[in-house]
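**Student:** Sequence first, then the predicted structure:
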Amino acid sequence: MPDESSAPTHPALRVVVVDDHSIFRSGLRAGLDPAIHVVGEASDVPSAVAVVAETRPDVVLLDVHLPGGTNTSASGGAEVVQRVAAEVPDTRFLALSVSDSAEDVVGVIRAGARGYLTKGASADEVSRAVHAVAGGDAVFSPRLAGFVLDAFGAAVGEIAAADDELDRLSAREQEVMRLIARGYAYKEVAATLFISAKTVESHVSSVLRKLQLSSRHELTAWATARRLL
């Protein structure tokens, strides 16, 4: 009889599955490695933000296109990453989507996801990717890695220039700048950062002055051009 104690094991990982199709969530839950424990599910942006904040999983398996988003400049999946990253910094995100477009891949990676698989991946591939992402690695379906390399390679010079401009802003002003540029209203920024709307307004005025911009529309264009969103 084989010695069970000698069998290879992985640390149990806590995972949240976010997808607006319940059948897909059920199938994914059933097919994952037994060492991966699904501790929550969600079907839209608000419920995803809530369940991730509540359960604080190791990894979130995240569809790119989700209903319920409020940020018009980002996909639903990217918005989830953006909204919970500051509150749950140790959680890592792995996008899992039918889409293989460069825009979707680069958008969710810019938001902070650590990898991107298409839904053609097998359950074993997804399980291996979850373990890899939890360990700090980046994982991509083979043809998608090129999108990321192209996008971030071209951005090196722009990022260096943007760093000089960002040095003019305080850490809090940078937080406010990114949220405003993503389309958040003053009240939403205030709630996210636990400050007053009046303070948000003051920070925005300071940001515009320091960057020599005249409106939040110009700020959005400025941040987008420098790949800061």
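**Tutor:** Structure received.
**Student:** Only C-alpha atoms from now on, for both contacts and neighbour counts.
**Tutor:** Will do.
**Student:** now the helices: where do they sit in this structure?
**Tutor:** Assigned by DSSP state H, the helices in the chain fall at 22-31, 45-55, 76-85, 102-111, 123-134, 145-154, 156-166, 171-181, 186-193, 197-211, 216-225.
**Student:** now for those, which one comes closest to residue 65?
**Tutor:** Closest approach to residue 65 among those is made by helix 76-85 (5.2 Å; C-alpha to C-alpha).
**Student:** could you give the angle of the closest one to helix 45-55?
**Tutor:** Calculated by axes from the mean of the first three to the mean of the last three C-alpha atoms, to 10 degrees, helix 76-85 forms an angle of 40 degrees with helix 45-55.
**Student:** List the buried residues of helix 76-85.
**Tutor:** 76-85 (16 or more other C-alpha atoms under 10 Å).
**Student:** Same question for stretch 166-183.
**Tutor:** Quick answer for stretch 166-183 (16+ other C-alpha under 10 Å): 166, 169, 173-174, 176-183.
**Student:** alright, now check it against this:
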Amino acid sequence: MPNDDLTVVIVDDHSIFRSGLRADLDPAITVLGEAATVDDAIRIVAETRPRVALLDVHLPGGRGGGGAEVIREVARTGAETRFLALSVSDAADDVVRVIRAGARGYITKSASGREVSEAARRVADGDAVFSPRLAGFVLDAFGVVSGETAETTEELDRLSAREQEVMRLIARGFAYRDVAAELYISPKTVETHVSSVLRKLQLSSRHELTAWALERKLL
């Protein structure tokens, strides 16, 4: 399929960003729809089947997994859409999470419309694309991932993206109320996630969780 048949959807919870990106994209790119939440993104991508979804990493809705949750859920529908992550964040957890979920690229929102258009074309053609200023960081991040044992990767895959966030903060010694403030969720929700993490990892306390994370160099 030629590049001028490139179709995309734009997924971001800020309407001004969606409008600005739509206006700045190459006119040859057809925008099939927009979404602001995890649930709407899954539905719209599954319905329209764009070649590429331009996806924010942090999104409301769903089970709290953000852009990574969208990628995983869309894959279950059988859609062959490829994902290009767009984010203001260059944090290791954000990059690794969405690439693990299946994103083909990750660029920052400081990119121009021309740069996003070119990146979307490259992703549609099967390339992996990263912002130039993230290139060195991405190599470092995936060096860490490749150093994980298969057992550790399997254990982490049992946890949702939100559970992994909670796990790392709890393992670092954060109190429930501090985790809640950091992730904008309630302490009760934190408690629920911690119980789920301990159950899935077959651990009995937060102290065991800290030891588990330290042993696997996850902190």
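**Tutor:** On my side now, so go ahead. Small disclaimer: the values here were computed from a predicted structure and weren't measured.
**Student:** Between the buried residues of stretch 166-183 of structure 1, which sits nearest residue 119 of structure 1?
**Tutor:** residue 182 (27.8 Å).
**Student:** tell me the contacts of the most centrally placed residue in structure 1?
**Tutor:** Geometric centre of structure 1, nearest residue: residue 81, 2.7 Å, by C-alpha atoms, centre = their mean. Going by C-alpha atoms under 8 Å, 6 or more residues apart in numbering, residue 81 of structure 1 touches 93, 108, 111-113.
**Student:** aligned partner of it in structure 2?
**Tutor:** Applying TM-score structural alignment, one finds that residue 81 of structure 1 aligns to residue 71 in structure 2.
**Student:** any idea how far that match is from residue 182 of structure 2?
**Tutor:** Distance, residue 71 of structure 2 to residue 182 of structure 2, by C-alpha to C-alpha, to the nearest Å: 24 Å.
**Student:** Which position in structure 2 pairs with residue 59 of structure 1?
**Tutor:** Using TM-score structural alignment, residue 59 of structure 1 lines up with residue 52 in structure 2.
**Student:** Double-check its match against residue 82; I have them as touching.
**Tutor:** Yes: at 4.7 Å, residue 52 of structure 2 and residue 82 qualify as touching, with contact defined as C-alpha atoms under 8 Å.
**Student:** what do the two both touch?
**Tutor:** In contact with both residue 52 of structure 2 and residue 82: 123-124, using C-alpha under 8 Å, 6+ apart.
**Student:** now stretch 132-144 of structure 1: which residue numbers in structure 2?
**Tutor:** Using TM-score structural alignment, stretch 132-144 of structure 1 pairs with 122-134 in structure 2.
**Student:** Need the distance between the two termini of the matching stretch.
**Tutor:** 17 Å.
**Student:** If we go by neighbour counts, what in it is buried?
**Tutor:** 122-125, 129-131, 134.
**Student:** cool, and stretch 37-57 of structure 2?
**Tutor:** 37-46, 49-57.
**Student:** Likewise for stretch 208-219 of structure 2?
**Tutor:** 209-210, 213.
**Student:** and what of stretch 108-120 of structure 2?
**Tutor:** By 16+ other C-alpha under 10 Å, the buried positions in stretch 108-120 of structure 2 come out as 108-109, 113, 115-120.
**Student:** can I get those in TSV with distance to residue 164 of structure 2?
**Tutor:** Converted to TSV, the buried residues of stretch 108-120 of structure 2 look like this (distance: C-alpha to C-alpha, whole Å):
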residue	distance to residue 164 of structure 2
108	23
109	25
113	33
115	32
116	29
117	32
118	33
119	29
120	29
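**Student:** out of the residues you listed, which one sits closest to residue 151 of structure 2?
**Tutor:** Nearest member of those to residue 151 of structure 2, counting by C-alpha to C-alpha, is residue 108, at 31.8 Å.
**Student:** Tell me the spacing between the aligned residue in structure 1 for that closest one and residue 223 of structure 1.
**Tutor:** Taking TM-score structural alignment for the superposition, residue 108 of structure 2 sits opposite residue 118 in structure 1. Distance of residue 118 of structure 1 to residue 223 of structure 1, given as C-alpha to C-alpha: 29 Å.
**Student:** Would you confirm that residue 144 of structure 1 contacts residue 103?
**Tutor:** No: using C-alpha under 8 Å, residue 144 of structure 1 is not in contact with residue 103, being 10.8 Å away.
**Student:** Show me the common contact partners of those two, please.
**Tutor:** With C-alpha under 8 Å, 6+ apart, residue 144 of structure 1 and residue 103 have no common neighbours.
**Student:** hang on, the earlier thing: okay, the buried residues of stretch 122-134 of structure 2 in TSV with distance to residue 193 of structure 2 next?
**Tutor:** Shown next, in TSV, are these (distance: C-alpha to C-alpha, whole Å):
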residue	distance to residue 193 of structure 2
122	38
123	34
124	36
125	39
129	33
130	32
131	33
134	31
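**Student:** related to what we said a few turns ago, quick one: residues contacting the match of residue 59 of structure 1.
**Tutor:** Per C-alpha under 8 Å, 6+ apart, neighbours of residue 52 of structure 2: 6-9, 81-84, 120, 123-124.
**Student:** Looking at the buried residues of stretch 208-219 of structure 2, which is nearest residue 88 of structure 2?
**Tutor:** residue 213 (27.3 Å).
**Student:** my guess is residue 12 of structure 2 meets residue 53, correct?
**Tutor:** No: when contacts are counted by C-alpha under 8 Å, residue 12 of structure 2 is not listed as touching residue 53 (10.6 Å).
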